[in-house]
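>>> no sequence on this one, just coordinates:
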């Protein structure tokens, strides 16, 4: 059930692979949510009437959820090309749902006026979970702020983990994605070796799902949209290398980073799998 305080004024910046289904889920839950993207509204099919030009998006905005790709695009949304901090006169809450360096996220508190509530809410589950409104959220922020905005998260997610103060959700997310990247690299290597050994892919994946090698990528191999992709700078496999870099940026001082560095190189070397 929606909270009347949030029925209007909710906006998603970045209506791509994750943002578009999140916008659809919010609207299905009763929120009059709007979207903004650098692509024209005509690219969004049934969602097109709800993806607005920047002036209209900014004028209605009170709660902003950013789902753009990286730090540069987040800076554009908040301070640069879109500059919603200045362009949206009624903006009261910013929710960061992109996966970014925790150092960058924590530093936002000093760059954004104190009157604006900040929550970091990166999510996990891939596009299929966004489409089915069952994302897992890692939340950072004041407990009251998170409780107040919980109706938004419940409209698009199924699992909610409050990890601590602002920035803690992002720290948890990059550590989670470091594991996801390692599982991706090793699962793909195992499947390549299985091909060369004459093992059937489906039979092996079924075995892995019920055995000690079980992991998210292997268990969802047919549903996860990027499971067979090779690395490209602008696809989800490419984003995984960015996420590993974000984890490395927040590594403890003096930490041994050899294994994460290797994982990043292995992900970058992935080729498409038929």
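Received, thanks. Just so we're clear, the structure is a prediction, and the values are computed from it rather than from any experiment. Numbers count the residues shown, from 1 in each chain.

>>> contacts and neighbour counts: CA atoms only from here.
OK.

>>> Give me the contact list for stretch 74-81.
Residues outside stretch 74-81 that contact it (Cα atoms under 8 Å, 6 or more residues apart in numbering) are 13, 66, 68, 82-86.

>>> Buried residues of it, list them for me.
Using 16 or more other Cα atoms under 10 Å as the test for burial, stretch 74-81 gives 74-75, 77-79.

>>> again, but for stretch 200-217
205, 208-209, 214-215, 217.

>>> Same question for the strand or helix carrying residue 179: list its buried residues.
In this structure, residue 179 is located in helix 168-197 according to DSSP states H and E. Using 16+ other Cα under 10 Å as the burial criterion, the residues of helix 168-197 that qualify are 168-188, 191.

>>> Would you pull up how far it lies from the middle of the chain?
Centre-to-centre, helix 168-197 and its host chain are 16 Å apart (Cα atoms, centre = their mean, to the nearest Å).

>>> Give me the helices and strands touching that helix, please.
For helix 168-197, the packing partners by 3 or more Cα pairs under 8 Å, 6 or more residues apart in numbering; DSSP states H and E come out as helix 102-111, strand 117-120, strand 135-140, strand 157-164, helix 201-209, helix 216-219, helix 236-249, helix 258-268.

>>> try this one side by side with the last:
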């Protein structure tokens, strides 16, 4: 657990954040509120410029700092930031920054990020830290994210005061890649819980029960969860726009399958949930919040009813 008291004085002096989307923007705002000078870059430039108090830049090269936080969907987007005249490598060279630290806050493949980190350190002298996040946009706004970290002990310890400005929990799990394995464990529970609640809501709706009343019962017992607390209203209002997309949930489940295979494990629940999200996306619902799997379940019921007529 990080201590949030007087951490500001121990924060690295040169910091950038690349990727000011739904998670990156509130992280940036929390850092700026803590008086951290922060360079910002986003592929859609106006999103970075819209954050008051930040220092928007025109390229990753211009944003290059001792510590670069990336809040991007997947590892290929991070890799694209490195090369070319506008890339981070050129920027670090121009700024004469030796041994920079590149933090990967996105949910990425544990296998791929470990290989990426080894290559970056060997070829470029860049230390890559994988530090996936949990807590959603609400946790990001409130500065109470959980950060699962993989990387060298001494580098992680240096970053902990910085991470403490936008999180409530920081835990190191091992070398680079270990944080993403911890996030895979997290996502098994999240995806399965979202799917289970969606099935419960579909059964309640099909049986003529009030969804709000059913949720009250669930919330009062062992079936309660952070998913239910944060997202329960989505099922009641059938509002599945925005949020964490089903497409990204399937990406995470694919990483889980890859990691389990490397560990020699078969994960039957995760496999079933992955198939369910594959079906949802095949129905054209991939951009919806992952709770929208409720619509996929209902569509399957309607298809079965129609086939039985």
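Structure received. Computed from a predicted model, the values in this text were never measured in an experiment.

>>> Alignment lookup: residue 58 of structure 1 to structure 2.
Aligning on TM-score structural alignment places residue 58 of structure 1 opposite residue 63 in structure 2.

>>> From residue 39 of structure 2, how far off is that match?
6 Å (Cα to Cα, to the nearest Å).

>>> out of those two, which sits in the more crowded spot?
residue 63 (26 against 23; other Cα atoms under 10 Å).

>>> Return the residues in contact with that one.
Shown in contact with residue 63 of structure 2 (Cα under 8 Å, 6+ apart): 16, 39-41, 57, 88, 91.

>>> mapped onto structure 1, which of those hold?
Conservation of these in structure 1, assessed by both residues aligned by TM-score structural alignment, their matches' Cα atoms under 8 Å: retained contacts are 88, 91.

>>> farthest-separated two in the contacts of residue 63 of structure 2?
Greatest spacing in these, by Cα to Cα: 40 and 91 (13.9 Å).

>>> out of the two, which sits in the more crowded spot?
The neighbour comparison of residue 40 of structure 2 against residue 91 (other Cα under 10 Å) goes to residue 40, with 31 against 22.

>>> what's the matching residue for the more buried one over in structure 1?
Match for residue 40 of structure 2 (TM-score structural alignment): residue 35.

>>> Residue 236 of structure 2 reaches residue 212, doesn't it?
Yes - if you go by Cα atoms under 8 Å, residue 236 of structure 2 and residue 212 touch, sitting 6.6 Å apart.

>>> so how many other residues sit close to residue 36 of structure 1?
With other Cα under 10 Å as criterion, residue 36 of structure 1 counts 27.

>>> mind listing what the closest residue to it other than its chain neighbours touches?
Distances taken as Cα to Cα, 6 or more residues apart in numbering place residue 13 nearest to residue 36 of structure 1, at 4.9 Å, with adjacent residues excluded. Contacts for residue 13 of structure 1 (Cα under 8 Å, 6+ apart) come out as 19, 35-37, 64-68, 77.

>>> Skip the chain neighbours and tell me the closest residue to residue 8 of structure 1.
Nearest non-adjacent residue to residue 8 of structure 1 (Cα to Cα, 6+ apart): residue 32, at 5.0 Å.

>>> The one you found in helix, strand or coil?
Classification of residue 32 of structure 1 using DSSP: H, G, I helix; E, B strand; the rest coil returns coil.

>>> Then residue 107 of structure 2?
Quick answer, by three-state DSSP: residue 107 of structure 2 is coil.

>>> Skip the chain neighbours and tell me the closest residue to it.
The shortest distance from residue 107 of structure 2 to any non-neighbouring residue, by Cα to Cα, 6+ apart, is to residue 132 (5.5 Å).

>>> what do we get in structure 1 for that neighbour?
Aligned by TM-score structural alignment, residue 132 of structure 2 pairs with residue 122 of structure 1.

>>> count of residues packed around that match?
Using other Cα under 10 Å, residue 122 of structure 1 has 25 neighbouring residues.

>>> Can you give me the neighbour number for residue 34 of structure 2?
Neighbour tally, residue 34 of structure 2, other Cα under 10 Å: 14.

>>> mind checking how far it is from residue 245 of structure 2?
Look at residue 34 of structure 2 and residue 245 of structure 2: by Cα to Cα, they are 30 Å apart.

>>> What of residue 117 of structure 2?
27 Å.

>>> contacting residues around the alignment partner in structure 2 of residue 259 of structure 1?
Correspondence of residue 259 of structure 1 to structure 2, assessed by TM-score structural alignment: residue 269. Taking Cα under 8 Å, 6+ apart, we find residue 269 of structure 2 in contact with residue 192.

>>> Right, I'll leave it there.
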